[in-house]
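Asker: sequence first, predicted model second:
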Amino acid sequence: MKLILSLCTSIILTGCVGMPEKVTPVQQFDVHKYLGKWYEVARLDHSFERGLTNVSAEYSMREDGGVRVINSGYSSEKNAWKEAEGKAYFVEKTDQGYLKVSFFGPFYGAYVIFELDHEGYQYAFVSGPDLSYLWLLSRTPTVAQKVIDKFITQSKAIGFNTDELIFVSHQEKR
């Protein structure tokens, strides 16, 4: 009975670190080049980001070798900034863009970088554990149209519903 309970607990706690079938994490990933501030350019809608503008993520190293994640965004409905701190760890290899991230205790979700500007680390296409999680991140609040086109083409080919993408407004509020 204890073995079954342990197995069920393991499945629940690690069940969201998988990735969509056609998503492949980038290789030759350098977490140190990825650190710093990223702006959310586009996303699929989720309750934890619903209605937010000026969304960004700040990544820094943790003492335990993981990555500290601070997500922030502005809610015009509440006239306030919303911020969440999380932690991320590599799932397999440290040179692969495949991490698990947690904002809620022991519960982790996949963070899969499936496209990356390897030269300058200026943009990244990120998936979650399934086809309902998708982000286009950039070092700047806007990107060239060719990056958006590439993001939509690649994401659609994988199976993401790109017709439902939200393009995030970035007008400074602080």
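Answerer: All right, it came through fine. Residues are numbered from 1 along each chain as shown.
Asker: every contact and neighbour count from this point should use C-alpha atoms.
Answerer: OK.
Asker: against P129, how distant is the closest residue to E92 other than its chain neighbours?
Answerer: Leaving out its chain neighbours, the residue that sits closest to E92 by C-alpha to C-alpha, 6 or more residues apart in numbering is Y98, at 7.1 Å. The spacing between Y98 and P129, counted by C-alpha to C-alpha, to the nearest Å, is 11 Å.
Asker: so if I had to pick from those two, which one is more boxed in?
Answerer: Using other C-alpha atoms under 10 Å, the more surrounded residue of Y98 and P129 is Y98, with 29 against 21.
Asker: the more buried one contacts G109, doesn't it?
Answerer: No: between Y98 and G109 there is no contact under C-alpha atoms under 8 Å: 10.7 Å.
Asker: kindly check the end-to-end length of stretch 110-124 for me.
Answerer: Note: stretch 110-124 ends 15 Å apart using C-alpha to C-alpha.
Asker: alongside the first one, take a look at this:
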Amino acid sequence: MRTRTLSLVAMLAAVLAGCSSTPARIAAVPEVDVPRFMGDWYVIAHIPSWPERNAYDAVETYAVREDGRIQTTFRFRDGGFDQPLRTMSPVGTVREEGNGAIWDMQFVWPIQAEYVIVDLDDGYTRTIIGRSKRDYVWLMARQPVMSEADYQASVRRIAELGYDVSKLRVVPHGGTKPD
């Protein structure tokens, strides 16, 4: 009886493990020239994290620190163009295995969030940042506006990556970079 019970428990565990919905690791671009990626990126659209759910004028700025990590400054206005500027300053660590395209982003020690450059145009003017969980995504550009054709192509790419694009939010920009 004990053997039969253990076998039944083992079979049930195997079935439940097979039903697990662990998302496939999201594919990064083959290589990123990290120094070239540095600078300002306007968030054009996103599936936002909680703090940025009502972001206006959202700009992410990257700079390589002396220790090789990436100092990030995320500036935005919460809820409207007339709201005060808010800032978050996570630090990124570029993983060796990603050829510059896979980072760990740390907002609070010791927690690091996955940050993957999943799409990047040859001119380093448009990018998509994703996560394997497909919970958040960021479409960013070097300018606060993007052509409709580029935007639609980016939305198609986001869908191909496994995201529910009905959750995308376009980030309003007032046309200038927040100070």
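Answerer: Structure's in. What do you need? Predicted model, so just to flag it, every value in this text is computed and none were measured.
Asker: picking up where we left off before, the residue nearest to E92 of the first structure: what's it in contact with?
Answerer: P25, V26, F90, V91, E92, A110, Y111, V112, I113 (C-alpha atoms under 8 Å, 6 or more residues apart in numbering).
Asker: could you look up the SS state of the equivalent of the first one over in the second structure?
Answerer: Looking back up the chat, that one is P25 of the first structure. Matched to the second structure by TM-score structural alignment, P25 of the first structure sits across from A28. Under DSSP: H, G, I helix; E, B strand; the rest coil, A28 of the second structure falls in the coil class.
Asker: okay, now A28 of the second structure: neighbour count?
Answerer: 22.
Asker: what count of nearby residues applies to the nearest residue to it once chain neighbours are set aside?
Answerer: Leaving aside its chain neighbours, A28 of the second structure sits nearest to V118 (4.4 Å; criterion: C-alpha to C-alpha, 6+ apart). By the criterion of other C-alpha under 10 Å, V118 of the second structure has 21 neighbours.
Asker: try E58 of the first structure
Answerer: 17.
Asker: where along the first structure do the helices fall?
Answerer: Ranges of helices in the first structure, per DSSP state H, are 2-14, 31-34, 145-158.
Asker: got the buried residues for the shortest one?
Answerer: By neighbour count with 16 or more other C-alpha atoms under 10 Å, helix 31-34 of the first structure contains the buried residues V31, Y34.
Asker: tell me roughly how far that helix lies from the second structure on average.
Answerer: Helix 31-34 of the first structure, aligned to the second structure and superposed, deviates on average by 0.5 Å (mean C-alpha distance after the TM-score superposition for the first structure).
Asker: also the longest one?
Answerer: Once the two models are superposed, helix 145-158 of the first structure sits on average 1.6 Å from its counterpart in the second structure (mean C-alpha distance after the TM-score superposition for the first structure).
Asker: whereabouts in the second structure does that helix align?
Answerer: Going by TM-score structural alignment, helix 145-158 of the first structure sits over residues 148-161 in the second structure.
Asker: in the matching stretch, what counts as buried?
Answerer: Here stretch 148-161 of the second structure shows Y151, S154, V155, R157, I158, L161 as buried, counting by 16+ other C-alpha under 10 Å.
Asker: stretch 103-114 of the second structure too?
Answerer: For stretch 103-114 of the second structure, by 16+ other C-alpha under 10 Å, it's W103, D104, M105, Q106, Q112.
Asker: redo the residues you listed as a markdown table? Include distance to W138 of the second structure.
Answerer: Shown next, in a markdown table, are those (distance: C-alpha to C-alpha, whole Å):
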| residue | distance to W138 of the second structure |
| --- | --- |
| W103 | 14 |
| D104 | 15 |
| M105 | 14 |
| Q106 | 17 |
| Q112 | 17 |
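Asker: so which of these belong to strands?
Answerer: W103, D104, M105, Q106, Q112 (DSSP state E).
Asker: can you tell me what the fourth one aligns to in the first structure?
Answerer: Matched to the first structure by TM-score structural alignment, Q106 of the second structure sits across from S102.
Asker: measure how buried A13 of the second structure is and give me the count.
Answerer: 12.
Asker: list the buried residues of the host helix or strand of it.
Answerer: Under the criterion of DSSP states H and E, A13 of the second structure resides in helix 2-18. For helix 2-18 of the second structure, a neighbour-count test (16+ other C-alpha under 10 Å) marks nothing as buried.
Asker: could you do stretch 116-134 of the first structure as well?
Answerer: 116, 118, 122-131, 133-134.
Asker: contacts for it next, please.
Answerer: Under C-alpha under 8 Å, 6+ apart, the answer for stretch 116-134 of the first structure is 16-20, 23, 26, 29, 33-34, 43-44, 109-115, 135-140, 151, 159-161.
Asker: next one: stretch 76-94 of the first structure
Answerer: Residues from elsewhere that reach stretch 76-94 of the first structure (C-alpha under 8 Å, 6+ apart): 17, 29-31, 51-53, 65-75, 96-104.
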